[in-house]
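>>> Just to be clear, the model below is a prediction. Sequence and coordinates:
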Amino acid sequence: MALPLLEYKPTTQNQRVSSFGTADINEDTPYIYRIETANSPSEIERLIWAAYRQVFNEQEILKFNRQIALETQLKNRSITVKDFIRGLAKSERFYQLVVTPNNNYRLVEMCLKRLLGRAPYNREEEIAWSIHIATRGWNGFVDALIDSEEYTQAFGDYTVPYQRKRMNVDRPFSFTPRYGADYRERAGIVKTERDHSWSYISSKKLDGTALLAVLLVMSAGITLLLVLNWLGINTGF
């Protein structure tokens, strides 16, 4: 039996605060892609690539990752944008690129940003959703986010998700690395503080060993000179 989603208290974030007048319409407002306004094949293509950028990340927009069957269905209007986003997040390529290398906490952070357009509220929310992944699986987690009331209110059936109310001081979610620090550490891509500490200790051990070797050589040389002098052999020193 799957566990229900644990309760957590939302914290204040920009997208939870009502705007006044045209506060949302400024240089920080992303272009919003809606299929209702896509009246030509080129506009549909732009919407599709916007969906890929949102779900797969800016660094992973490759033709190899395309889901042609889903694209065709969307172009024929046989599925909604919401279903297209769901299909991308459940695709085998997304699973290989994003799900496999990351732990559940990292997946929660990335998918809240990419599918709901916001960061996690707090650690409690990350824990609640990570348990949801563990008990209901990846597809169940994706369905829970996309079928949520929050997604419906923010994007509905026809809008590509976007980072809601981003300020220009914030890094765009679309540039969030798909690899977490733990994966990069295991793969040797980056050195952690622990690695640097070990390198420092190793270098100190190496310095101590080298010093001991020099002292032993000097001691042996002095001993040899003393023995030769005792035997009456002139060494020239």
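Great, that's in hand. Numbers count the residues shown, from 1 in each chain.
>>> from here on, contacts and neighbour counts on C-alpha atoms
Will do.
>>> Could you pull up the residues touching residue 146?
82, 86, 115-116, 152 (Cα atoms under 8 Å, 6 or more residues apart in numbering).
>>> and these as TSV, adding secondary structure?
Formatted as TSV, these follow (DSSP: H, G, I helix; E, B strand; the rest coil):
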residue	secondary structure
82	helix
86	helix
115	helix
116	coil
152	helix
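>>> Comparison target, given below:
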Amino acid sequence: MSIPILNYSLATQNQRVNGFETSPGEEQPKVYTTDNLPTAYEMDEIIWACYRQIFSEHQILSINKDPFLESQLRFNQIKVKDFIVALLLSDSFRYLNYNQNNNYRIVEMCIQRVLGRDVYNEREKLAYAVILADKGFNFFIKLLVNSQEYEENFGQTTVPYQRRRLIAQRTRGEIPFNLKTPRTNLAYMNKQNSAQLLSSTALRKFRPQEQTPKAGDPALFLSMVNDVSIISR
């Protein structure tokens, strides 16, 4: 018997209230969609937006791209939603994100990038973390993309985006979700005994040649004093 999703209350976030912006600015999201029969150049932008939304800016590498899926999207054999799901379930996303974080961080990250909003509260994060642990990552992703919230905001043809980054009563916007680091914090890495972050080897310092002290440099006086004190003993 599978564990049902826990109940959680919704919170008043920016994307759930009406905005009062008088003119579009940098915080206004740009919508990428295939509804209007995009040109080849516009399709390149749509594909790029998909990679940027799911992988974040610093993970868009040539090895993470899938030319076959891109070709299917260009020739309308699959929808944008199918392309998004394929990127989320790819080996690259699993290796770079799922394998590097705990379930709570994965839930937060995927809700941000798939539903375009932050988690409502810790209760929602816990509810999806339980589903993720019980049903697995594939089930969790399909639960998000097949949700009513995803359908109402993005449908089959629109690339997910961060909805309304403008913060109430402020002039600046939030940091875009896809610019936040996908790595987990140091506390969790300590539990995983990560060798690359917890190396006990002393770091070697390198001093460029032009910074090496020359004769008469005051930096050499201390070593001279130490030499004299050793000889006097």
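Structure received. As the structure is a computational prediction, the values presented were derived from the model and not from experiment.
>>> that older thread, which one among the contacts of residue 146 of structure 1 gets closest to residue 67 of structure 1?
Of all those, residue 67 of structure 1 sits closest to residue 86, with 11.8 Å by Cα to Cα.
>>> Where does the spatially most central residue of structure 1 sit: helix, strand or coil?
Centroid-nearest residue in structure 1: residue 178, 3.5 Å away (criterion: Cα atoms, centre = their mean). The assignment at residue 178 of structure 1 comes out as coil when based on three-state DSSP.
>>> so it touches residue 96, yeah?
No. At 11.0 Å, residue 178 of structure 1 does not count as touching residue 96 under the criterion of Cα atoms under 8 Å.
>>> Run through who's touching the longest helix seen in structure 2.
Criterion DSSP state H: the longest helix present in structure 2 is helix 40-55. Outside helix 40-55 of structure 2, the residues that touch it by Cα under 8 Å, 6+ apart are 32-34, 60, 65, 70, 74, 83-84, 87-88, 93, 113-114, 159-161, 178.
>>> And stretch 174-182 of structure 1, by the same measure?
53-54, 57-59, 97-98, 101-102, 106, 110, 114.
>>> can you rerun that using 10 Å?
53-60, 97-103, 105-107, 109-110, 113-114, 117, 162-163, 185, 187-192 (Cα atoms under 10 Å, 6 or more residues apart in numbering).
>>> about what we covered before: structure 2: which residue goes with the residue nearest to the centre of structure 1?
Alignment note: residue 178 of structure 1 maps to residue 182 in structure 2; criterion TM-score structural alignment.
>>> now swap in residue 125 of structure 1 and tell me
Per TM-score structural alignment, residue 125 of structure 1 is aligned with residue 124.
>>> cool, residue 50 of structure 1 as well?
So residue 50 of structure 1 corresponds to residue 49, using TM-score structural alignment.
>>> That match and residue 93 of structure 2: what is the separation?
Applying Cα to Cα, to the nearest Å, the value for residue 49 of structure 2 to residue 93 of structure 2 is 16 Å.
>>> and what of residue 131 of structure 2?
19 Å.
>>> For these two, indicate the residue with more neighbours.
residue 131 (21 against 17; other Cα atoms under 10 Å).
>>> what residues are up against that one?
Each residue near residue 131 of structure 2 by Cα under 10 Å, 6+ apart is listed here: 2-6, 103, 107, 137, 139-140, 143.
>>> Show me those residues that map onto helices.
Going by DSSP H, the helices hold 103, 107, 137, 139-140, 143 from those.
>>> can you tell me which two in those are farthest apart?
Checking those with Cα to Cα, the most distant pair is 103 and 143, at 15.2 Å.
>>> If you count surrounding residues, which of these two has more?
With neighbours defined as other Cα under 10 Å, residue 103 of structure 2 and residue 143 compare such that residue 103 has more, 20 against 14.
>>> Return the residue of structure 1 aligned against the more buried one.
Match for residue 103 of structure 2 (TM-score structural alignment): residue 104.
>>> quick one: whichever helix or strand comes after the longest helix of structure 2 to structure 1 mean distance?
Next along the chain after helix 40-55 of structure 2, taking DSSP states H and E as the criterion, comes helix 67-74. By mean Cα distance after the TM-score superposition for structure 1, the fitted helix 67-74 of structure 2 averages 1.2 Å away from its aligned residues in structure 1.
>>> where do the helices sit along structure 1?
Going by DSSP H, structure 1 shows helices at 41-56, 68-75, 81-90, 92-94, 104-115, 123-146, 149-154, 181-187, 193-230.
>>> CSV for the ones you listed, including distance to residue 14 of structure 1?
Output for the helices of structure 1, formatted as CSV (distance: least, Cα to Cα, whole Å):
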stretch, distance to residue 14 of structure 1
helix 41-56, 19
helix 68-75, 31
helix 81-90, 23
helix 92-94, 28
helix 104-115, 13
helix 123-146, 17
helix 149-154, 13
helix 181-187, 27
helix 193-230, 33
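>>> Which one of those lies nearest to residue 13 of structure 1?
helix 104-115 (12.7 Å).
>>> what's the closest one packed up against?
Applying 3 or more Cα pairs under 10 Å, 6 or more residues apart in numbering; DSSP states H and E, we find helix 104-115 of structure 1 packed against helix 41-56, helix 81-90, helix 123-146.
>>> how near is residue 40 of structure 1 to residue 178 of structure 1?
33 Å.
>>> repeat for residue 82 of structure 1
22 Å.
>>> roughly how far out does stretch 23-33 of structure 2 sit from the chain middle?
20 Å (Cα atoms, centre = their mean, to the nearest Å).
>>> Spit out the contact partners of the nearest residue to residue 103 of structure 2 once chain neighbours are set aside.
Nearest non-adjacent residue to residue 103 of structure 2, counting by Cα to Cα, 6 or more residues apart in numbering: residue 129, 5.5 Å away. Applying Cα under 10 Å, 6+ apart to residue 129 of structure 2 gives the contacts 5, 102-108, 123, 135-137, 140.
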